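Undergrad: pasting the sequence and the predicted coordinates here, then a few questions.
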Amino acid sequence: MTSFFFLLSGCMECCLKCLGGIPYPSLIATILLYAGVALFCGCGHEALSGTVTILQNYFEVIRGPGDGLDVFTIIDIIKYVIYGIASAFFVYGILLMVEGFFTSGAIKDLYGDFKITTCGRCVSAWFIMLTYIFMLAWLGVTAFTSLPVFMYFNIWTICQNTTVLEGASLCLDPRQFGVVPIGEEKTVCAGSEKFYKMCESNELDMTFHLFVCALAGAGAAVIAMGNNNQGVALFK
């Protein structure tokens, strides 16, 4: 019985030592980073698909012939960029977590400060610098994502106030946003059948809220990268 208690005590001590070596700020920031990037990529991809549906069904915008650069080609390019972002940040999040673990204070106490070489410090500084660069890039992504949120918010607000706008000659023109060339008129005006169908459809409401979720995910990724750098610095 005594040996069992000694064994249990040794296991608990080992577990506590392992738990003490986990860089919790870096762990939380990595989880938040994954959640933010996943929210941005998943919701952004579906919101772009919803945008294509709205343009085709209600504004009657068609895909241009050949390999011309139209709005649908741009949306396809952005989707492929989202695939790349998801893959890159999956790997980058693992690297940040590993770097945060090996620079934690518990690892230094276990192996001693003399084990931390100049090369290790340079690698750590490089990760911090790279994370700040990515954070600035994600600030740009967040600002870019706010544009469709603002556009859809205006459309969604107009649809929610259709009774107030009864008799008003208010039209939605995709040419204002560069979606279609200036020479093509694809307007949808309040009071028309297409306008009411678009407002009553699930595509508009779903696409708007998906863009809002994508914006929230981009903001969460920015916060996660900032906290990850602070967590690594705190544990050094």
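TA: On my side now, so go ahead.

Undergrad: contacts and neighbour counts: CA atoms only from here.
TA: Fine.

Undergrad: tell me which residue is most central in the protein.
TA: With the centre of the chain defined as its mean C-alpha position, the nearest residue by CA atoms, centre = their mean is residue 40, 2.9 Å away.

Undergrad: which SSE is it in?
TA: For residue 40, the enclosing helix or strand under DSSP states H and E is helix 24-57.

Undergrad: can you name the next helix or strand after that helix?
TA: Towards the C-terminus, the helix or strand next in line after helix 24-57, according to DSSP H and E, is helix 71-102.

Undergrad: and the helix holding residue 40, which residues are buried?
TA: Under the neighbour-count criterion of 16 or more other CA atoms under 10 Å, helix 24-57 has 24-30, 32-55 buried.

Undergrad: how far off centre is the longest helix along the chain?
TA: Across the chain, the longest stretch assigned as helix under DSSP state H is helix 118-160. Its chain's C-alpha centre lies 8 Å from the corresponding centre of helix 118-160 when counted by CA atoms, centre = their mean, to the nearest Å.

Undergrad: helices or strands up against that helix?
TA: helix 193-200, helix 202-234 (3 or more CA pairs under 8 Å, 6 or more residues apart in numbering; DSSP states H and E).

Undergrad: what about versus this one:
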Amino acid sequence: MGLLECCARCLIGAPFASLVATGLCFFGVALFCGCGHEALTGTEQLIETYFSKNYQDYEYLINVIHAFQYVIYGTASFFFLYGALLLAEGFYTTGAVRQIFGDYKTTICGRGLSATVTGGPKGRGARGPQRAHSLQRVCQCLGKWLGHPDKFVGITYVLTIVWLLVFACSAVPVYIYFNTWTTCQSIANPSKTSASIGTLCADARMYGVLPWNAFPGKVCGSNLLSICKTSEFQMTFHLFIAAFVGAAATLVSLLTFIIAATYNFAVLKLMGRGTKF
């Protein structure tokens, strides 16, 4: 089997669902972690500048923000590694499923690889069989990890439940900033509201961002409108929206991974191949 034929069969056996899910996962995690990190930094600056003059009032908030930023670093690293592992598992199990249905007669770890490596002229030396044997041993080692789609389904299911909580939490700052932005729109257009401009406020204490004894803790009227017009507020608001979109994309990718892995596992189980192949 020639190199082009081998590449064509690999493309035929490509797990397109896993490829799409991996792309969404990488995109979503990068967007969530990158934008979330910068949005938290912007929130810290807004609190320090406009909502409290006493460091002790927001000291705990800053510690939480810094701790969560470190969690973001770990989350990004984990999901990039786990996404690559899920993609490799998708290639492995999809190849086995297509082999069962006869659409993918040889796998990269099977006789096709041996024939490609060892089928050359005899005068090329004895390194061909050794190289093929080494690659087959590598594939066998990978198979011990990737030949269990049921475990990947379970782990991904747990991660999806956890990420649902992350997705819900990422909506909270978007909700807070949206309420503040809506209040600013009411201040900018007093004819659209019956309330006095001086009574329209954004209170950080109400959302638990600052303790109730923080001073001033809230900004009202024209002062709040001037904050909403700053680039810091606008940028932070849009960064939180982008982080929310990234969390949604990651959630969709995890659900796609679950569907693809569950299908592969069900087919292998139904055809009597079990979870080891």
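TA: Nice, I can see it. Note that the structure is predicted; figures quoted are calculated from it, not measured.

Undergrad: ok so, going back, tell me how far the residue nearest to the centre of structure 1 lies from residue 200 of structure 1.
TA: Taking CA to CA, to the nearest Å as the measure, residue 40 of structure 1 and residue 200 of structure 1 are separated by 26 Å.

Undergrad: ok so, going back, so can I have JSON lines of the helices and strands packed on helix 118-160 of structure 1 showing distance to residue 81 of structure 1?
TA: As requested, these are exported to JSON lines (distance: least, CA to CA, whole Å):
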{"stretch": "helix 193-200", "distance to residue 81 of structure 1": "29"}
{"stretch": "helix 202-234", "distance to residue 81 of structure 1": "14"}
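
Undergrad: among these, which is nearest residue 10 of structure 1?
TA: Among those, helix 202-234 comes nearest to residue 10 of structure 1, with 29.4 Å by CA to CA.

Undergrad: compared with structure 2, how much does that closest one deviate?
TA: The superposed helix 202-234 of structure 1 is, by mean CA distance after the TM-score superposition for structure 1, a mean 1.1 Å from where its aligned residues fall in structure 2.

Undergrad: give me the angle between that helix and helix 24-57.
TA: For the pair helix 202-234 of structure 1 and helix 24-57, the angle between their directions (axes from the mean of the first three to the mean of the last three CA atoms, to 10 degrees) equals 160 degrees.

Undergrad: which residue range of structure 2 does helix 202-234 of structure 1 align onto?
TA: Helix 202-234 of structure 1 corresponds to residues 231-263 in structure 2, going by TM-score structural alignment.

Undergrad: in the matching stretch, which residues are buried?
TA: Under the neighbour-count criterion of 16+ other CA under 10 Å, stretch 231-263 of structure 2 has 233, 236-237, 239-258, 260-263 buried.

Undergrad: ok, stretch 206-214 of structure 2 next?
TA: Per 16+ other CA under 10 Å, stretch 206-214 of structure 2 contains these buried residues: 210, 211, 214.

Undergrad: what range in structure 1 matches that stretch?
TA: The aligned range for stretch 206-214 of structure 2 is 176-184, by TM-score structural alignment.

Undergrad: how long is the matching stretch from one end to the other?
TA: Between the opening and closing residues of stretch 176-184 of structure 1 there is a gap of 12 Å (CA to CA).

Undergrad: same check on stretch 100-112 of structure 2?
TA: Per CA to CA, stretch 100-112 of structure 2 runs 16 Å from first to last residue.

Undergrad: next, the contact list for the residue mapped onto residue 149 of structure 2 from structure 1, please.
TA: Residue correspondence to structure 1 (TM-score structural alignment): residue 149 of structure 2 is matched to residue 124. Contacts for residue 124 of structure 1 were tallied using CA atoms under 8 Å, 6 or more residues apart in numbering; they are 99, 103.

Undergrad: measure residue 124 of structure 1 to residue 116 of structure 1 for me?
TA: If you measure residue 124 of structure 1 against residue 116 of structure 1 using CA to CA, the figure is 11 Å.

Undergrad: likewise residue 28 of structure 1?
TA: When CA to CA is the yardstick, residue 28 of structure 1 and residue 116 of structure 1 sit 24 Å from each other.
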